[in-house]
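A.B. asks: Could you look at this predicted model? Sequence included:
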Amino acid sequence: MNTFGNVDHKVSVIMNCFNAGPFLKESIESVINQTYTNWELIFWDNQSSDNSARIVKAFVDPRIKYFYAYKHTKLYEARNLAIQESKGKYIAFLDTDDLWHKEKLEKQVKILMKGEYPFVFSNYNLIDKNSNFLKKAIRFGKKSGMITRELIRGYYIGILTVVFDRSLLDKVGEKFNLNFNHVGDLDFFLRLSEGNAFYYSTETLAQYRVHGNNLSTLKSLELLKELKVLARQMSDRPFYKNHIDYLNDFVLYRKYLLLKKGLERGKKFSIIYLAISMKSRIDFFLKLLILRLIKHKNIFRS
């Protein structure tokens, strides 16, 4: 048991729920089993019609605070509403099918208390519906510090690993953007990163459950449209007016995703076109080249 002896260091754990019965009990238990005990669980029930409410209410723990939404909302609005009910100095997120390692909060709060980093996150594992290990989410080392450009060049924050100081919310104003359905996490954490140091731990501190329901083609196209909107919004922010190269990186990343989606749908881009399009990102070019080989068999056909 560890609280670091100070109620001011409470962690508000945001858990949004909509018909999450199958894995909910295990997810809540992974919060209860934390070695760091100074937390509150803000459980936001987005008008579930299954047994989710009964599952959470079976836990007799004053730190678990149940809220039933007055109306069903999209995820990002539900997250904002849950944050409004939170009281902790720090904010964390855990979805109803994911899991935390028992020392997650203890290790991360220790870093936050040092004062150098107001935002911490870590590596995590991917697991299947039976909790079997699939792979590590992040295979290569990532740096800590001012990492806005690194996130733009290849976003790698898992929201289930995040803990940040509440004071950051005062700096960004708006929390999750309600106009987004797919890129809200990316937008929110990019805004928090602009001018703030982030700490990344290579240690695996959480488990993300993969259900095998990859984005449909329609949702993938919606995501690409939202990235275009986000790029326009970023271009209007003072931070990117001073870092135009960051914005160019973001536009290139979206173009990479467009080409990737095109190849997946059977389009036959020439190698020369792919090389010119990705000339400043050899890693993107190689990924597209491999995908072209898989889809069209002959990589040397122009």
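C.D. replies: Right, received. Where do you want to start? Numbering: from 1, shown residues only.

A.B. asks: From now on I want contacts and neighbour counts done on CA atoms only, so please keep to that.
C.D. replies: Noted.

A.B. asks: Please enumerate the strands of the stretch 1-150 of the chain.
C.D. replies: 11-17, 39-45, 64-68, 90-93, 99-100, 119-127, 133-136 (DSSP state E, counting those that start in this stretch).

A.B. asks: Can you pull out the residues in contact with the shortest one?
C.D. replies: Going back to what we said before, that points to strand 99-100. 26-27, 30-31, 160, 205-208 (Cα atoms under 8 Å, 6 or more residues apart in numbering).

A.B. asks: Specify the local secondary structure of residue 289.
C.D. replies: helix (DSSP: H, G, I helix; E, B strand; the rest coil).

A.B. asks: That one - how many residues pack around it?
C.D. replies: 20 (other Cα atoms under 10 Å).

A.B. asks: before we move on, what about the one 4 residues further on?
C.D. replies: Other residues within reach of residue 293, judged by other Cα under 10 Å, total 15.

A.B. asks: what's the spacing between it and residue 254?
C.D. replies: To residue 254, residue 293 is 21 Å away according to Cα to Cα, to the nearest Å.

A.B. asks: middle-most residue in the protein, spatially?
C.D. replies: residue 159 (3.2 Å; Cα atoms, centre = their mean).

A.B. asks: residues contacting it?
C.D. replies: 93-94, 185.

A.B. asks: among those residues, which ones are buried?
C.D. replies: With neighbours counted by 16 or more other Cα atoms under 10 Å, the contacts of residue 159 contain buried members at 93-94, 185.

A.B. asks: Any chance of TSV for the residues you listed, columns distance to residue 178?
C.D. replies: As requested, the buried ones among the contacts of residue 159 are exported to TSV (distance: Cα to Cα, whole Å):
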residue	distance to residue 178
93	18
94	19
185	11
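
A.B. asks: Would you show me how to pick out the buried ones of the contacts of strand 99-100 in ChimeraX?
C.D. replies: Buried residues among the contacts of strand 99-100 (16+ other Cα under 10 Å), as a ChimeraX selection:
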select :26,27,30,31,160,205,206,207,208
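
A.B. asks: then this one, side by side with the first:
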Amino acid sequence: MPEVSIITPVYNSSKFLKQTIGCVLNQTFTDFEWLITDDASSDDSVAILRKCKDPRIKLTFSETNGGAGHARNISLSKATGRYITFLDSDDFWEPNFLLEMVQFLKQENAELAYSNYARCEENLTPILADFKADKEVDFHSLLKTCRLSLLSSMYDSRRVGIEYFPNGSKREDHVMWLNLLKKIPTAKPLNKTMAKYRMHSNGISRRKSSIIKDQYLVYRDHMRFNTLKSGFYTAQWALNGFLKYSKFFN
């Protein structure tokens, strides 16, 4: 069995997919499987993927477009690695990402860890200061802001099990991390930049005003909080989101 399982959803990703493939195949840590689920792409993403003959790549197809969380869950159901990490089809890792994350988890005896990541425009030129992994994250702090990013985190499935993404939530990554942190004390920070995140101008994570309701439902429907408590944490999340992405504070 490989030591690491990399989970990647693909949907009409041909513009950046070759660069993402390159960053994975150039990793200095080589004991991994790369589980890719194509979510019914209509461009040439599948053709690009089929040109990769590396036996560590395991390609699965979704018959219908079910969204990134759905595609990730298909791959997660097939994962055999001890350590689980995520890379979307338009993001980028530095060559030592897997090696340093695995070493850090072992050194810290941690179940979950996250690192810094650069916040870039489409050509991977930084446009904001790097997001810093400078605090331990627990369940209560994660309620107020999602400091954990899929592309810069890794967890030990041998110790915490496989954590799937919820159906029916547009904030499925936040719900998944909250559910995982119910099981463990903290996520440990590795304060080193080892990933690059493309901040698309129309990205859902930046349209805070349009997803306030979706975030409220994270607390009400998935965490089962009452209306007052759900409203309180939604307000905290909105404020922290403004500070996270505002150039004035970065």
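C.D. replies: Perfect, thanks for sending it. Since the model is a prediction, treat every value here as computed from it, not as a measurement.

A.B. asks: hmm, back to that, between the buried ones among the contacts of residue 159 of structure 1, which is nearest residue 230 of structure 1?
C.D. replies: Proximity of those to residue 230 of structure 1, judged by Cα to Cα, is greatest for residue 185, which lies at 11.7 Å.

A.B. asks: Chain neighbours aside, what residue packs nearest to the counterpart of that closest one in structure 2?
C.D. replies: Taking TM-score structural alignment, the alignment pairs residue 185 of structure 1 with residue 173 from structure 2. Of all residues not flanking residue 173 of structure 2 in the chain, residue 165 sits nearest, at 6.7 Å (Cα to Cα, 6 or more residues apart in numbering).

A.B. asks: That neighbour corresponds to which position in structure 1?
C.D. replies: Using TM-score structural alignment, residue 165 of structure 2 pairs with residue 176 in structure 1.

A.B. asks: Now do the same for that match: helix, strand or coil?
C.D. replies: Per three-state DSSP, residue 176 of structure 1 ends up coil.

A.B. asks: quick one: it and residue 82 touch, right?
C.D. replies: No - look at residue 176 of structure 1 against residue 82 with Cα atoms under 8 Å: they stay out of range, at 11.4 Å.

A.B. asks: contacting residues for residue 44 of structure 2?
C.D. replies: 12, 14.

A.B. asks: wait, isn't residue 134 of structure 2 in contact with residue 190?
C.D. replies: Yes - under the criterion of Cα under 8 Å, residue 134 of structure 2 makes contact with residue 190 at 7.3 Å.

A.B. asks: of these two, who's got more company?
C.D. replies: Of the pair residue 134 of structure 2 and residue 190, residue 190 is the one with more neighbours under other Cα under 10 Å, namely 22 against 15.

A.B. asks: In a strand, the more buried one, correct?
C.D. replies: Yes - under three-state DSSP, residue 190 of structure 2 falls within a strand.

A.B. asks: Now for the residue nearest to it when sequence neighbours are not counted, how many residues are close by?
C.D. replies: Excluding the flanking residues, the one nearest residue 190 of structure 2 by Cα to Cα, 6+ apart is residue 115, at 4.7 Å. As a burial measure, residue 115 of structure 2 scores 25 neighbours (other Cα under 10 Å).

A.B. asks: Check residue 182 of structure 2 too.
C.D. replies: Neighbour number of residue 182 of structure 2 under other Cα under 10 Å is 12.

A.B. asks: buried set for the lengthiest helix in structure 1?
C.D. replies: As assigned by DSSP state H, the longest helix anywhere in structure 1 is helix 244-264. Residues 246-247, 249-257, 259-261, 263-264 are the ones in helix 244-264 of structure 1 that count as buried (16+ other Cα under 10 Å).

A.B. asks: Tell me where structure 1 has helices.
C.D. replies: Per DSSP H, structure 1 carries helices over the ranges 21-32, 52-57, 75-84, 104-113, 148-153, 167-172, 184-193, 217-235, 238-241, 244-264, 271-277, 282-296.

A.B. asks: Would you format these as JSON lines with distance to residue 63 of structure 1 included?
C.D. replies: Shown next, in JSON lines, are those (distance: least, Cα to Cα, whole Å):
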{"stretch": "helix 21-32", "distance to residue 63 of structure 1": "9"}
{"stretch": "helix 52-57", "distance to residue 63 of structure 1": "12"}
{"stretch": "helix 75-84", "distance to residue 63 of structure 1": "15"}
{"stretch": "helix 104-113", "distance to residue 63 of structure 1": "15"}
{"stretch": "helix 148-153", "distance to residue 63 of structure 1": "34"}
{"stretch": "helix 167-172", "distance to residue 63 of structure 1": "22"}
{"stretch": "helix 184-193", "distance to residue 63 of structure 1": "26"}
{"stretch": "helix 217-235", "distance to residue 63 of structure 1": "36"}
{"stretch": "helix 238-241", "distance to residue 63 of structure 1": "39"}
{"stretch": "helix 244-264", "distance to residue 63 of structure 1": "40"}
{"stretch": "helix 271-277", "distance to residue 63 of structure 1": "52"}
{"stretch": "helix 282-296", "distance to residue 63 of structure 1": "46"}
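
A.B. asks: right, so of these, which gets closest to residue 42 of structure 1?
C.D. replies: Per Cα to Cα, nearest to residue 42 of structure 1 of the helices of structure 1: helix 75-84, 6.4 Å.

A.B. asks: which of the residues in the closest one are buried?
C.D. replies: 75-83.

A.B. asks: Repeat that for stretch 38-49 of structure 2.
C.D. replies: 38-41, 45-46, 49.

A.B. asks: start and end residues in structure 1 for that stretch, please.
C.D. replies: Against structure 1, stretch 38-49 of structure 2 falls on residues 45-56 (TM-score structural alignment).

A.B. asks: since we're on the corresponding residue of structure 2 for residue 123 of structure 1, how many residues are nearby?
C.D. replies: Using TM-score structural alignment, the partner of residue 123 of structure 1 in structure 2 is residue 116. Using other Cα under 10 Å, residue 116 of structure 2 has 23 neighbouring residues.

A.B. asks: Quickly note the distance from residue 116 of structure 2 to residue 93 of structure 2.
C.D. replies: Taken as Cα to Cα, the span from residue 116 of structure 2 to residue 93 of structure 2 is 11 Å.

A.B. asks: The residue lying farthest from the centre of structure 2 and residue 146 of structure 2: what is the separation?
C.D. replies: In structure 2, residue 228 marks the outermost C-alpha relative to the chain mean, sitting 29.1 Å out by Cα atoms, centre = their mean. Per Cα to Cα, residue 228 of structure 2 is found 20 Å from residue 146 of structure 2.
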